[in-house]
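Peer 1: fold the following, please.
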Amino acid sequence: MQFKSIEDFVSQQLELLNLERDAEIAESRKLQETFSAKQLQEKGVCILNLVVQGLRSGLYGRTIVTFGSKMVGKELPSSNMSSGDIVGIFSNSSSSQLEKDQICSGIVSCVKSSTIEIALDSECENIDLNDNECYKLLQLANNVTYRRLKMGLNSLKNYQGPAATLMNTLFGEQQFSSANVSLPPILLGHDNDLVWFNKNLDRSQKEAVEFALKQREIAVVHGPPGTGKTTTVVEIILQTVKAGNRVLACAPSNVAVDNILEKLVSNSSVKAIRLGHPTRMQEAVQNRSLDAVLSNSEARSIVNDVRRDLDAQLKQIPKSKKRGPIFNEIKNLRKELRERETKAVKEVLSHANVILTTLTSATQDGPLKHLLPDHFDYVVIDECSQATESACWLALTRAPRVLLAGDHFQLPPTIISPEAARRGLGLTLMERIIQRREDGKSCVRMLTTQYRMHRDIMQWASDQLYHGKLEAHPSVASHLLMELPGVEDNEDTGIPLLLLDTAGCDFHESATSEEGSKANSGEAALVFLHVQRLVESGLPARDIAIVTPYNLQVELLRQMLSGKYPQLEIRSVDGFQGREKEAIILSLVRSNSTGQVGFVADVRRLNVACTRARRHLCLVTDSSTTSRATSGLVEYMEQHGEVRSAHQYLQEMDNVVVPEIGSRITGEAAKPRKVVAPSTITIDSNQTKQEKEEIAAKVKAMLTEWAASAECDASSIKEFPSTLTAYERLIVHQWAEEHGYQHRSVGENHKRRIQIYKSAVTIPQQAGEEIQPPDNEQSHAISFDASASVKNDADESLPKLVEKMELKESDVSSSKKKKNKKQNSASGLENQKVPTKDKHLKHVVPPLAVSEANDNSVKCDDCQKQVPKQNLALHRLRCTGAGPTEQAVKPKQKPAIKPLPSMISTDGKTKDLNRNEKDIDDVLSEFRKLDNVCNYSTCKTGISLMGQLCLFCQRRFCLSHHLPEIHGCGDAIRRQARSVTLKQGFVAPGSLPVKPKVIDTTKRAHLQRKLEKKLEDMSTQRAGKKEEKKKK
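Peer 2: Prediction:
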């Protein structure tokens, strides 16, 4: 977008800013009027249940109030509040969120995990905040930023300052000037080459530095994730200072400014000053803050004396009854403090050669007002792509040359108004320069070598956004988690990319209101399990971060994980830009039948989320709910990473306690739902008869091929992995029975697997296998696990998994593990179990003596079929519908379930019915009868008219047995009660002593006088009665 003139730009930007301001006010008002305080907290714009933890004075005498949770040590809920935001302070008991009902307002000074500091407005400094009351903070429309932006735009009209040529160039009134041919001699060495402060810069970084130093007006450094953009910017600043120039370094956020300063302070030749409150800064750079430098200046003793007197007066406010004199003294002290600090600030800033600040603080109403208009020679704006152009102009007018650094393919500035966004308010200065057809790209240099990510993590972003130009430095190109000290080499730490697909698991998203933030409890449970696996593998929790687009999901994950792993970081995508971790787990949350993904569809947001990972990226999402961007990412991870279905984790998820998301849940997850294990989930109904026949045909074809191969001999055992579905296990058992092979199930829970072998092989019993001791001629008697039901099918069939694994093996042939597998296969190591994740049939050859196959068989009494003796028990179980009682394994029951009435004989024993003789209509009829009887095992009360459904076991009971503690769900309701208590942060009313209510001092004095008068009247009455008695 190009503008006809500077006046055209100013008028358009002011109009768009007004639209944005109106939208911000309207949204704020709508939130305040339509949502409760609890809902506002879930949306990230309100924090409840706060108490005053401290009062102190800040720069220029401003009062700083520290708020914390009323529960000592508890972390504050996730919110959108950050330094510089305007907030209103309300009484926690007030039901109103309107600005007219607020106690006072202020600006967020610092946000920590358990506290938030507010700098009170000047008109609110005499407000008495009682430390015995609870308060709530509500984010308000930011009028300060709007006022500063408007003032900065108006100053561009008729501008005649040091940046006049730069301004004309940026608005197209003149072309970019040609670069200088050579660098200043002071920067060159004996060989006329640039002397580098950082000798480890790569080729693209050095080219960018030399290019920026030669440019006459503007240089743009495009730095994709991990390419060392800030390192390059710091080198340019150091070289500029060495040439005798003074630099103003800015960024849209405090974190970005601190990153520059942290790298600058290592060089002693730089006199750097950081504007802003020290508590907003990282601890490593707080000593370079203006406050810290002032405290070490010559005027510090006088200023500190005044500040001590001011703090002492502030502490007296809650204790004193006569506060008028105190407020007058505070007013005088503040005036004296401002005068002395102004003089000291002017002296400190004039001696600095680098001043760092946020863009919105680089205005004439801040500390920079003490400097001359032409004080700076060079302006640096880092993360320029995250700031609106109007914000950039607050700093651009202060110097004739500028360096812009950023990545316009990462998160853009946040724009609330759709109309303002459509008309170009979100278009950044960096984008506008690059889009100039004539000479825009001539002032841009892109960094191409990244030092953060494994090449597989990097490649998707490189191909999608950076035209495939990114290269991974050899030091990081193939690094994995398992290479870190103390980390095991396993299936989780040995892969850079992992996709946990929740498709078909019914893990729908949920929201607390129609427009509220969203969460996904199923994905949260998966994230919990993966974090647990990584930590158990030896990876410290501090090296893991969970990133998700929604605040409600952040809050849910923090409730589940922060207590167990305090060093684990859980943040939104917007809050994690510019950061990195060894392992990133990305939960996309969205899962619905309509395929809506919201702002997750923004490829720039996905770019930021994925490129935070160094060695391991785990994506948790529903592959059936995708946009163009997310589907491309899912396809890439399917081709280059490992894919696991959430079905593989369902049994482990049954032990994960997921807190309730909210009281007003809407969407497809609104109904109460429990994460269920494979033994209780039914997915087979989604498959058609034709699909089942295709699965059975493929499994049987593979088994037949194996039986005809040279691998199948009298000594071989074929073992299937635990990933087989119940239906596929049934096909394997049937095939083995039909072809005269022995078959058994070994292992427990999610590690359960099937083995088939020739009948004469002698195998010792393994832990967890369900077999009976051999009887004379029978080698093994087999009993089925209750979880191996035909109904308990999984979403991912065996043939589909084989196809995916084979595709992965062909695409990722360079993997170390797979090379080892190929070597093992080629060397003919037939006496070892070859571990592989890519093959479904594992070859196991135990070193045991074997004999020829036994062809003994018997005839079934029911169906007259010839079956092997060893499989007779299994055949009877399938043929008659009930196996021998000595082979039955009693499952754990909760609660007891009644058998069908038709299955009970007259003597009270269960009949052994043949399935072929039982009509399906009769079975359904029996179940309908059960629906009208209490499900408690010993109760026969009818519940057709009056009954109660248990939300935990989903069964109906009579009024005598409907309480969970009575019919067997006591543990479930206690677990729910604990989670509710932890989420709400307080115990139910009446269970603890009530804290006495604090009464206002004026009202207390009135009540005291009233009490004294009443006591005096009563005393007078008693005295009068005594005199009357004496007279009598």
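Peer 1: drop to CA atoms for contacts and neighbour counts, all remaining ones
Peer 2: Fine.
Peer 1: what's next to the helix or strand containing Ile457, contact-wise?
Peer 2: Element membership of Ile457, judged by DSSP states H and E, is helix 455-465. With Cα atoms under 8 Å, 6 or more residues apart in numbering as the test, helix 455-465 has contacts from 409, 468-472, 476-478, 496-497, 607, 610-611, 613-617, 633, 636, 640.
Peer 1: one more time with 6 Å, if that's ok
Peer 2: Gly468, Leu470, Ala472, Ala477 (Cα atoms under 6 Å, 6 or more residues apart in numbering).
Peer 1: which parts of that helix are buried?
Peer 2: Neighbour counts over helix 455-465 (16 or more other Cα atoms under 10 Å) mark Arg455, Asp456, Ile457, Met458, Gln459, Trp460, Ala461, Ser462, Leu465 as buried.
Peer 1: any chance of those residues in a markdown table, plus distance to Glu117?
Peer 2: Shown next, in a markdown table, are those (distance: Cα to Cα, whole Å):
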| residue | distance to Glu117 |
| --- | --- |
| Arg455 | 42 |
| Asp456 | 42 |
| Ile457 | 38 |
| Met458 | 38 |
| Gln459 | 42 |
| Trp460 | 41 |
| Ala461 | 38 |
| Ser462 | 41 |
| Leu465 | 39 |
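Peer 1: closest to Ser623 among the residues you listed?
Peer 2: Proximity of the buried residues of helix 455-465 to Ser623 (Cα to Cα) peaks at Trp460, which lies at 16.9 Å.
Peer 1: and the gap between the closest one and Gly632?
Peer 2: Note on Trp460: its distance to Gly632, by Cα to Cα, to the nearest Å, is 9 Å.
Peer 1: number of residues surrounding Pro901?
Peer 2: 12 (other Cα atoms under 10 Å).
Peer 1: now it: how far from Gly883?
Peer 2: Taking Cα to Cα, one finds Pro901 at 19 Å from Gly883.
Peer 1: now do the strands in the stretch 1-150 of the chain.
Peer 2: 46-57, 63-69, 86-91, 104-111, 115-120, 135-139 (DSSP state E, counting those that start in this stretch).
Peer 1: here is the second sequence; please produce its structure so I can put it next to the first one:
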Amino acid sequence: VTAISEYLSVSAGACDDGPLKFLPAEHFDWVVIDECAQALEGSCWIALLRARKCILAGDYKQLPPTIKSQKAASKGLSLSLMERLIQMYGDSVVRMLTVQYRMNSAIMEWASKEMYQGRLTAHSSVERHLLKDLPGVTCAEETNTPLLLIDTAGCGLSEMEATDEQSKGNQGEVDIVELHIKALTEAGIKAKDIAVIAPYNLQVDLLRQKLSTRHPELEIKSVDGFQGREKEAVVLSLVRSNRKGDVGFLAEDRRINVAVTRARRHIAVVCDTQTVQNHAFLKSLIDHMTEFGEVRTAFEYMQDIVPQNYTREHKDTKANTLGSSSTSTKQSVKEAPNKVKKGQKKSTSSSNKENPACSEKCTKPSASTLSEEQQNKNRYAEIRQLVENFLKDLTQSELQFPSSFNSHDRLLVHQIAEQLGLVHESRGEGKDRCITVSRPRESATADELSQAAEEEEKTLEEEAISLSPSKLQSQSPLDLKSLHLERMKREQQKREENAQQKKQQSSIPPAQNLSSKKSKDKKRTKAGACDIAAAAAPDHDFDTLIKAVMKADSVCSFVKCKASVLTLGQLCLFCNRQYCLSHHIPEVHGCGDKAKSHARMRISKEGVLYAGSGKKDKSVDLNKKAYLQRRLDSKLKDMASQRKPKNKEKDS
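Peer 2: Below you'll find the model as predicted:
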């Protein structure tokens, strides 16, 4: 045993109860402890007592020792021996390895600046290597950039939380990570060369459920699972997305440093910049990737996202343009200019050609120093000024706003057009959605004429026909607001007259009332309704009434429509009638006002309008349900094992 010159073991293996008990205490000259920054100081002293000199190797800017007791950590147990010695003696006992052989220089520069005083340099063999340089990998946008930031700000991809613990998850980021992994693998990158890192265990579980079956070799772990390792490409999901701007334990700088520096050629960060920018260290990462990498919005990956506008309580936060901007800056600013998203570039250019007057004003970003309330007021004033200028210019038939407007701007346009009595409608879908504002229609279409049996529509048509274009040009600029008020007064008078007529009809006997209704409202009343009214007369029995009701329910309730609704039909929530698929929309069969008021009530109450004006889906998410089921099974298994009787020792 005394002939041993080198001994390799873990720190606990160097204790006096191991093989070293046969050697004298001064047998070794040196003790070398690797990854010393991640070891408890007490465990280091087990081996240090065996020699007079020591070499401590490690990086105290990465993960510290794992301490379960917060009280012990606060009293100094989390401080490693290496970090304490550096604090005591400074740089005189430190020799820093400044050349790294792993990362692309664009990835390295952020960590070097923020954690290592800018002293790191990249070896020439790895300084500019990219994913496209790997054998069998095609040149694509994803393989040609070392830094990629996918911003979910304003996309409504909020975090989810397990009810019984502090772990967090974000299903929207899981979907984006899946799409990015798909793009990388289709470009020729092997799944075993990609790492997916998430700071929360719940997010790790969600990612594994989504990706493990399709990519068995793909490693999906938390930050602790990748300490001391590396991968060609790393996809980092930061999870946190909330209105408060709370980042939780993402504020641990060393943990983020480990996650980012695992990448050799490509790092993709999926996060909500409005949330994570509240922490200075994370903000420096976002700023670095914005300046030297490519920035994308989550809308490029998911076309069906419903945007949400965030309201900040503090005033010092700068206005974030990452959610709506798709500019991507390459590693060298001089060589490659900023890029704009393809879809946005096409849509904004086409809209600017049609409306050059509004293209300059409508795309101005608000000043970052103003409060959000003041920004909303200024934006409202700008849009209203554009609409008023459109009203003054009688040569323009409609005003089309660019598709670069966000959901809040589109809401302002709808409100202003409603106040001024203008026709406003949305056109296009997804990124091409835009709003068109036009003057009140001068002539009705053929479908409107067929449904214009009511007196209100007749008067509106007469009013529109009387105002011919020649008269409008000869008169002074038309005050549409006063015209709208006069029309509302006439409608109020008609409603009062109709109410009086109903009172008079209620005093008439049912038989006479039925005959008068048939004579006056033949065109307006549906045949099924007439049959029901006739069957309700005193000279008919109850069975006839039931048959008439059943017959009416089997046919679409829309006037002049005879389509059957027995197999396919939809019940209107506002009038409680059955309609075919051609007339089931409330605006088509006459319930548009009720649907509009219902939508306004819901958006004012919940702050978001769901698809189809329906209710929020409160069913449990399948991924979360599976996660909770696994926790329940493990808990039941533990309790079952505790109930098992212990084997009694047999009497000898």
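Peer 1: next, the TM-score between them, please.
Peer 2: TM-score of the superposed chains, computed with TM-score structural alignment, normalised by the length of structure 2, equals 0.54; 424 aligned residues with a Cα RMSD of 5.3 Å.
Peer 1: ok, residues contacting stretch 601-614 of structure 1?
Peer 2: So stretch 601-614 of structure 1 is contacted by 409-411, 452-453, 573, 580-584, 627, 629 (Cα under 6 Å, 6+ apart).
Peer 1: show me those that map onto helices.
Peer 2: Judged by DSSP state H, helices contain the following of those: Ala629.
Peer 1: write a PyMOL command that selects only the buried members of the contacts of stretch 601-614 of structure 1.
Peer 2: To isolate the buried members of these in PyMOL, using 16+ other Cα under 10 Å:
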select buried, resi 409+410+411+452+453+573+580+581+582+583+584+627+629
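Peer 1: and which of the contacts of stretch 601-614 of structure 1 is nearest Gln755 of structure 1?
Peer 2: Using Cα to Cα, those come closest to Gln755 of structure 1 at Ala583, 36.4 Å.
Peer 1: tell me who's in contact with Lys168 of structure 2.
Peer 2: With Cα under 6 Å, 6+ apart, Lys168 of structure 2 has these contacts: Met160, Glu161, Tyr200, Leu202.
Peer 1: just the buried residues out of these, in PyMOL syntax.
Peer 2: Restricted to buried positions by 16+ other Cα under 10 Å, the PyMOL selection for these reads:
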select buried, resi 160+200+202
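Peer 1: the contacts of Lys168 of structure 2: which two are farthest apart?
Peer 2: Met160 and Tyr200 (11.4 Å).
Peer 1: Phe401 of structure 2: neighbouring residues, count only.
Peer 2: Phe401 of structure 2 has 26 nearby residues by other Cα under 10 Å.
Peer 1: which helix or which strand is home to the residue lying closest to it once chain neighbours are set aside?
Peer 2: Setting aside the residues directly before and after it, Phe401 of structure 2 is nearest to Ile435 in space (Cα to Cα, 6 or more residues apart in numbering), at 5.5 Å. Assigned by DSSP H and E, Ile435 of structure 2 falls within strand 434-438.
Peer 1: then Glu488 of structure 1 would be within a strand, right?
Peer 2: No. Glu488 of structure 1 sits outside any strand when classified using DSSP: H, G, I helix; E, B strand; the rest coil, being coil.
Peer 1: please say which position in structure 2 it maps to.
Peer 2: Aligned counterpart of Glu488 of structure 1 in structure 2: Thr138 (TM-score structural alignment).
Peer 1: which non-adjacent residue is nearest that match?
Peer 2: Closest to Thr138 of structure 2 by Cα to Cα, 6+ apart is Ala187, at 5.4 Å.
Peer 1: quick one: map the one you found onto structure 1.
Peer 2: The equivalent of Ala187 of structure 2 in structure 1 is Ser537 (alignment by TM-score structural alignment).
Peer 1: before we move on, what about Leu545 of structure 2?
Peer 2: Aligned partner of Leu545 of structure 2 by TM-score structural alignment: none.
Peer 1: which elements pack onto the host helix or strand of Leu545 of structure 2?
Peer 2: Assigning secondary structure by DSSP H and E places Leu545 of structure 2 in helix 542-553. The contact analysis (3 or more Cα pairs under 6 Å, 6 or more residues apart in numbering; DSSP states H and E) places helix 542-553 of structure 2 against helix 527-535.
Peer 1: now do the same for Ser619 of structure 2: helix, strand or coil?
Peer 2: With three-state DSSP as the criterion, Ser619 of structure 2 reads coil.
Peer 1: count the neighbours of it for me.
Peer 2: Using other Cα under 10 Å, the number of residues around Ser619 of structure 2 comes to 7.
Peer 1: identify the residue of structure 1 aligned to Ala162 of structure 2.
Peer 2: Ala162 of structure 2 maps onto Thr512 in structure 1, by TM-score structural alignment.
Peer 1: how close does the counterpart of Asp16 of structure 2 in structure 1 sit to Gln639 of structure 1?
Peer 2: In structure 1, Asp16 of structure 2 lines up with Gln364, judged by TM-score structural alignment. From Gln364 of structure 1 across to Gln639 of structure 1, the span is 55 Å (Cα to Cα).
Peer 1: again, but for Cys46 of structure 1
Peer 2: Plainly put, Cys46 of structure 1 is 43 Å away from Gln639 of structure 1 if you go by Cα to Cα.
Peer 1: of the two, which one has the most company?
Peer 2: It is Cys46, of Cys46 of structure 1 and Gln639, that has more neighbours when counted by other Cα under 10 Å, with 25 against 18.
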